[in-house]
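Colleague: please work out how this folds:
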Amino acid sequence: MKIIRSRNFTATRPWGALDIANMGGITTRLHWTDQPYKWHVNDGEEVFAVLDGRVEMRYRENGVEQSAILETGDVFYASIGTEHVAHPIGAARVLVVEAQGSV
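Modeller: You can find the predicted model right below:
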């Protein structure tokens, strides 16, 4: 049993994470960041939920770059093969659910 107060979590580096659970190879991690990640494609699907802050999610569809501003409470689903990168607008805390060891 765990209760995690996401607003209180701060990492020592951008994209630092608190491991919450590993359920049959699917990880749930709380990330803190104030810096962009890198363009990547996950090994599987990814669910990215903004718990605190705002994030500009950039992604490519058919080779064309798109973006969406994710507010607190918004969820981004990256299907297999979705190239994407998260750019926080200030500090943000995000919950990421993905296959263990994914980029």
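Colleague: drop to CA atoms for contacts and neighbour counts, all remaining ones
Modeller: Noted.
Colleague: what's the helix or strand for Ser22?
Modeller: Check again: residue 22 is Asn, not Ser. strand 16-23 (DSSP states H and E).
Colleague: which outside residues touch that strand?
Modeller: Contacting residues not belonging to strand 16-23 are listed as Ala11, Thr27, Thr28, Arg29, Leu30, His31, Trp32, Thr33, Gln100 [Cα atoms under 8 Å, 6 or more residues apart in numbering].
Colleague: again, only this time at 6 Å
Modeller: Strand 16-23 has contacts (Cα atoms under 6 Å, 6 or more residues apart in numbering) with Thr27, Thr28, Arg29, Leu30, His31, Trp32.
Colleague: would you mark the buried spots in it?
Modeller: Buried residues in strand 16-23, counted by 16 or more other Cα atoms under 10 Å: Ala17, Leu18.
Colleague: quick one on the thing from earlier: just the buried ones from the contacts of strand 16-23, in ChimeraX syntax?
Modeller: Of the contacts of strand 16-23, the buried ones go into a single ChimeraX selection, burial set by 16+ other Cα under 10 Å:
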select :27,28,29,30,31,32
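Colleague: distance to Glu56 and secondary structure added to the contacts of strand 16-23, as a markdown table?
Modeller: Below are the contacts of strand 16-23 laid out as a markdown table (distance: Cα to Cα, whole Å; DSSP: H, G, I helix; E, B strand; the rest coil):
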| residue | distance to Glu56 | secondary structure |
| --- | --- | --- |
| Thr27 | 23 | strand |
| Thr28 | 21 | strand |
| Arg29 | 19 | strand |
| Leu30 | 18 | strand |
| His31 | 15 | strand |
| Trp32 | 15 | strand |
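Colleague: one more to put side by side:
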Amino acid sequence: MRLLVLSIIIVDPAIGSRLPAQCKMRSLASGGKMPLVTKEMVMRKIAPEDFTGTRAWDALDIERFTGATTVRLHWTDKPYKWHVNDGPEVFVVLEGGVEMHCRSEAGTSMFKLASGDIFHAEAGDEHVAHPVGCARVLVIEQEGSV
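Modeller: Okay, the predicted model is just below:
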């Protein structure tokens, strides 16, 4: 997975994922290892093909929600607006492409998301989605988020 704040990427052949060099690992009951996500690794693009578990149904934990959560299918052919969510957001591109622009203390960056890619943002992360043509996306976020 590629992370906004970090630019050094390594490959861990045990799980087949690209990880930041200083990413700590946690052990799984299956004997495999998974990245331990820390607060400095907030906004990120998750490409499903970059994750391979050590056994069937291994999972990459993306977010844990508390309280009322919405799962919504969106269709768009126009950019959204710069915004900051009240809680975490998981954004899955189902069809089409999206350019996800992000702002942080480090500056502005952009992730190119293709069908099947996942974008993750924490509460307080500023971002805006720009579809490339038409796009269908699944958004999982705290109820009432912008």
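Colleague: related to what we said a few turns ago, chain center to the strand holding Asn22 of structure 1, what's the gap?
Modeller: 12 Å (Cα atoms, centre = their mean, to the nearest Å).
Colleague: thinking again about what came up before, quick check, nearest of the contacts of strand 16-23 of structure 1 to Arg60 of structure 1?
Modeller: Arg60 of structure 1 lies nearest to His31 out of those, by Cα to Cα, at 22.8 Å.
Colleague: what about whatever residue of structure 2 lines up with that closest one, distance to Arg136 of structure 2?
Modeller: Taking TM-score structural alignment, His31 of structure 1 has His74 as its aligned residue in structure 2. Distance, His74 of structure 2 to Arg136 of structure 2, by Cα to Cα, to the nearest Å: 6 Å.
Colleague: can you show me the strands along structure 2?
Modeller: 2-3, 9-12, 17-20, 24-27, 33-36, 44-46, 69-76, 83-84, 89-104, 107-113, 118-121, 126-142 (DSSP state E).
Colleague: which part of structure 1 lines up with the last one?
Modeller: Strand 126-142 of structure 2 corresponds to residues 83-99 of structure 1 when matched by TM-score structural alignment.
Colleague: tell me which residues in the matching stretch are buried?
Modeller: Under the neighbour-count criterion of 16+ other Cα under 10 Å, stretch 83-99 of structure 1 has 83-89, 91-99 buried.
Colleague: same deal with stretch 53-69 of structure 1?
Modeller: For stretch 53-69 of structure 1, by 16+ other Cα under 10 Å, it's Gly53, Arg54, Val55, Glu56, Met57, Arg58, Tyr59.
Colleague: can I get those in a markdown table with distance to Gly16 of structure 1?
Modeller: Formatted as a markdown table, the buried residues of stretch 53-69 of structure 1 follow (distance: Cα to Cα, whole Å):
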| residue | distance to Gly16 of structure 1 |
| --- | --- |
| Gly53 | 16 |
| Arg54 | 17 |
| Val55 | 16 |
| Glu56 | 18 |
| Met57 | 18 |
| Arg58 | 20 |
| Tyr59 | 22 |
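Colleague: what angle sits between the strand holding Asn22 of structure 1 and strand 92-99?
Modeller: 40 degrees (axes from the mean of the first three to the mean of the last three Cα atoms, to 10 degrees).
Colleague: what's near enough to touch Gly25 of structure 1?
Modeller: Ala99, Gln100.
Colleague: kindly report the same for the one 3 residues further on.
Modeller: Counting by Cα under 6 Å, 6+ apart, Thr28 of structure 1 touches Ile20, Ala21, Val96, Val97.
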